[in-house]
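Trainee: Got a predicted structure here, sequence first:
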Amino acid sequence: MTITAGRLLTVEETAERLNTSVRFARRLIEERRITFVHVGRHVRIPEAALEAYISAGVVLAVVPRSRKATR
């Protein structure tokens, strides 16, 4: 699987990049909402997995339609 290629981030680095608490990052791992890797006793998050998680949560802005003139 190529998602594990690249840099592996610590839980603390992941939380910092998400601008959240470490607890939230650990909950993502516990609930298996983000891909992670065990390196011995340590847990690491592939940078590509973090980018995929962020991309999956992007909500695009809605462009308002122009109002038609009513008569």
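Mentor: Sure, I can see it. Numbering: from 1, shown residues only.
Trainee: alpha carbons only for contacts and neighbour counts from here, please
Mentor: Fine.
Trainee: Going by neighbour count, which residues of stretch 43-60 are buried?
Mentor: V43, R44, I45, P46, E47, A48, A49, L50 (16 or more other C-alpha atoms under 10 Å).
Trainee: hold the first one in mind and look at this next one:
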Amino acid sequence: MADRLLSVPEAADRLGVGERFIRRLVSERRIRYVKVGKHVRIAASVLDTYIEERTVEPVRTRRSRYGKAA
């Protein structure tokens, strides 16, 4: 099945950001997009990849044993 192409407002809703942010990503070519005539469309899989690449994993630190009840 073909990947769904999202409009700029739909992509913005999916990421929870404004349309302006999506348009900036497109103009700076920081995200893949498709031109359909004068319209910009972004594949849903591209947004999934964008999210995956920018996901920051938590850092596990060793907790000090001081301050624990004996």
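Mentor: Okay, I see it. Note that this is a predicted model, so its numbers are computed, not measured.
Trainee: Just give the TM-score of the two.
Mentor: After superposition, the two chains reach a TM-score of 0.84 (TM-score structural alignment, normalised by the length of the second structure), with 65 aligned residues with a C-alpha RMSD of 1.3 Å.
Trainee: picking that back up, list the ones among the buried residues of stretch 43-60 of the first structure that fall in strands.
Mentor: V43, R44, I45, P46 (DSSP state E).
Trainee: Could you export these as CSV, including distance to S21 of the first structure?
Mentor: Formatted as CSV, those follow (distance: C-alpha to C-alpha, whole Å):
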residue, distance to S21 of the first structure
V43, 16
R44, 16
I45, 15
P46, 18
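Trainee: Please settle this for me: is K35 of the second structure part of a helix?
Mentor: No. Looking at K35 of the second structure with DSSP: H, G, I helix; E, B strand; the rest coil, it is strand, so not inside a helix.
Trainee: what do we get in the first structure for it?
Mentor: Alignment note (TM-score structural alignment): K35 of the second structure maps to H38 of the first structure.
Trainee: list the contacts for the residue nearest to L8 of the first structure when sequence neighbours are not counted?
Mentor: What sits nearest to L8 of the first structure in space, not counting adjacent residues and going by C-alpha to C-alpha, 6 or more residues apart in numbering, is P46, at 4.4 Å. P46 of the first structure makes contact with I3, T4, A5, G6, R7, L8, L9, T35, F36, V37, according to C-alpha atoms under 8 Å, 6 or more residues apart in numbering.
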